[in-house]
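S.K.: Quick one, what's the 3D model for this:
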Amino acid sequence: MPGEEVAGRRRRWQISPRTRREWWVFVLFALPNLALITTFTYVPLFTNVYYSTLNLTIGSATAVSVGLQNYTTFFTSPNGLAVWRTTAIFTVATVGGSIVIGLLVSLVLNQNLRGRTVARAAVFSPYVLSGVGVGLVWLFIFDPVFGVLGHLLRSVGLTSPEWFLDPDLSLAMVIIVYVWKNLGYCAVVYLAGLQSLPRDVMEAAALDGAGAFSRFTRIALPLLSPSTFFLLITCILNSLQAFDLLRIMTPLGNGTNTLIFEAYLQSFGAYQRAGYSAAIAVVLFAVLLIMTLVQLRFVEKRVHYA
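M.R.: Presented below is the predicted three-dimensional model:
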């Protein structure tokens, strides 16, 4: 009957009191988190996008809309091209150095050696230290007059390089410090991966005559691909957002102007170009998003999950 069909449809679409109660509980708990995320993440994000279209100076009461001029200036000016070059060199060097050296250190820490627990703690401890404190300590080491490195070089008849005056040396200096600070993180992640490798597979390969190098390159390294993939994503994101070491060791840039540091210098440095700085920040956000999506889309296909 038509009336029975309509009643049946109403019963199917009717929400039970229990479901309605669970829905309101979900809203009660989720709404504060959504409000916080919206207030402190999405509102600043879209506000920054709007500021990037303005000729805005910090302290100025007015701003003029310039459309995409800030982006055009950044992508076409020599200074913008230099920032891209510095960002690429810094990211590739720090990510590659941290992962490669971290892997080698993890192989040593995975051996049954006396004092390995203390060694593991010593390797990982720089990662949890304040970047400001680490930068200040290394400033003393690299100082050409009073630094430890300069004293060691003079003791063997050499002169200390001008780390803070030469842009290339300044970039090399912050890369060395950043790799030193973060290699412990990569080593711990790789160490966990090494300890989870199937022992029966490694022992079977050894019985078949495979040497240590062959077992590492043909068995262990492919099985460590999930750890490598995880480190690749996190290290790239961290390197692109590295700021504290750069700010402490090279306050005015001088060859260390990565995207995030250039955004800071343009806004809070001598220029105080808030609109131009906002455009660089938007570009950095787009780079981070694209890098993450590309890795998830293409690099993960080469990962072998056990």
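
S.K.: alpha carbons only for contacts and neighbour counts from here, please
M.R.: Noted.

S.K.: Centre of the chain to the longest helix along the chain, how far?
M.R.: Secondary structure of the chain per DSSP state H: the longest helix is helix 78-109. Helix 78-109 sits 11 Å away from the centroid of its parent chain (Cα atoms, centre = their mean, to the nearest Å).

S.K.: who touches Val177 in this structure?
M.R.: 135, 138 (Cα atoms under 8 Å, 6 or more residues apart in numbering).

S.K.: Another sequence for comparison is provided below:
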Amino acid sequence: MTQSATAVSRASGKGRSRETRAGWILALPFMLLFLVFTAWPLIQSLFMSFTDTKFRDLKHPFAVNIVGLKNYTKAFADPTFRKAAANTAYFVLVGMPLTLIIALAAAVALDKGITRFRAFFRLGFYMPVITSIVAVAVVWRFLLQPDSGLLNTALGWFGIDGPNWLGNEKTSMPSLIMMAAWRNFGTAMVIFLAGLQSVPWALHEAAAIDGASAWQRFTKITIPMLRPTILFVSVTTLIGYLQFFEEPFVMTNGGPLNSTISMSMYTYKQFGYGNYGYATAMSYIIFVIIAVVTAIQFRVMRDNT
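M.R.: As a prediction, the model looks like this:
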């Protein structure tokens, strides 16, 4: 190697070193904020889940006892937590497909079927998403009142005696699912609509010339090309529905007879009772469930995209 080549190499190395130092200096403020406000609280909360920390221990944090996995085993043995887990699974397994089907149908209608006042319908479908969930839940609670609610009043016009939607174990969870699907399908609809508009129309024209029906073009062309979009929407919807909290908190308070209590709501109640170690353990159980289910969803759907 000649002297000029060596000098160029050294200069290049010094330049990269300066760029590296500059990068670390610029990233340092974010790293400090991340460590102080994110990483450290996470580490503290994970440690708390292995202790018997309660409200009274806040004044004496060094007096807590390490109980190992006792909080986790207690959660799995807790019949209320198991009931909350079953309710959450029911909410997700029914609510997520219902939301995605409604969202996809609305997106297809807006993309091809509705030609007049399309912007108006887009805004109308998306309005529930940007409305406060608490306000939406309160309005739906009044709509589902057994005596004066709008839904039962409308059923009464046809001679149908409507049930106590939120006060009956059989109808309380379907009522929450119906409200959640109505409120949340707007977000998935907008994403589906963007995906539909990226599907080349030439493929549909070629398939139509070959004699394919509209349903065949939808199932053989549109759906396969929407799989990355479906993956994204299903994952984000799943994560949100696994953490559902506001709906039962505002509309039913987990009742009747814990038929609508969710894992997040039960965890929140344990924090309210001052059982911080136990509640934190349940929070990490929810985190692990979300991580595992999301990973499975990625694995299953990504293999088909």
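
S.K.: After superposition, what's the TM-score, could you say?
M.R.: Between these two chains, after superposing, the TM-score reads 0.88 (TM-score structural alignment, normalised by the length of structure 2); 295 aligned residues with a Cα RMSD of 2.4 Å.

S.K.: ok so, going back, the longest helix of structure 1 vs structure 2, average offset?
M.R.: Once fitted to structure 2, helix 78-109 of structure 1 is off its aligned match by 1.2 Å on average (mean Cα distance after the TM-score superposition for structure 1).

S.K.: matching residues in structure 2 for the next helix or strand after that helix?
M.R.: Using DSSP states H and E, the helix or strand that follows helix 78-109 of structure 1 towards the C-terminus is helix 116-128. Across structure 2, the stretch matching helix 116-128 of structure 1 (TM-score structural alignment) is residues 118-130.

S.K.: and the residue sitting nearest the centre point of structure 1, how far is that from Pro44 of structure 1?
M.R.: With distances taken as Cα atoms, centre = their mean, the residue of structure 1 nearest its centroid is Asn238 (1.2 Å). According to Cα to Cα, to the nearest Å, Asn238 of structure 1 and Pro44 of structure 1 sit 21 Å apart.

S.K.: Next: Ala30 of structure 1.
M.R.: 20 Å.

S.K.: where exactly do the helices run in the stretch 151-300 of structure 1?
M.R.: 167-195, 199-207, 212-215, 221-223, 225-240, 244-249, 259-268, 274-297 (DSSP state H, counting those that start in this stretch).

S.K.: The ones you listed into TSV, with extra columns for distance to Ile99 of structure 1?
M.R.: Below are the helices of the stretch 151-300 of structure 1 laid out as TSV (distance: least, Cα to Cα, whole Å):
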stretch	distance to Ile99 of structure 1
helix 167-195	6
helix 199-207	23
helix 212-215	18
helix 221-223	13
helix 225-240	7
helix 244-249	19
helix 259-268	22
helix 274-297	16
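
S.K.: out of those, nearest to Ala61 of structure 1?
M.R.: helix 274-297 (12.5 Å; Cα to Cα).

S.K.: what does that closest one correspond to over in structure 2?
M.R.: With TM-score structural alignment as the criterion, helix 274-297 of structure 1 aligns to 276-299.

S.K.: I'd like the distance from that stretch to the chain centre, please.
M.R.: Using Cα atoms, centre = their mean, the offset of stretch 276-299 of structure 2 from its chain centre is 13 Å.

S.K.: Comparing it with structure 1, how large is the average distance?
M.R.: Stretch 276-299 of structure 2 sits 1.5 Å off on average (mean Cα distance after the TM-score superposition for structure 1).

S.K.: Would you confirm that Gly147 of structure 1 contacts Leu153?
M.R.: No - contact criterion Cα atoms under 8 Å: Gly147 of structure 1 and Leu153 do not qualify, at 10.1 Å.

S.K.: right, and the helices of the stretch 151-300 of structure 1 - which one's nearest Val123 of structure 1?
M.R.: Of these, nearest to Val123 of structure 1 by Cα to Cα is helix 167-195, at 5.0 Å.
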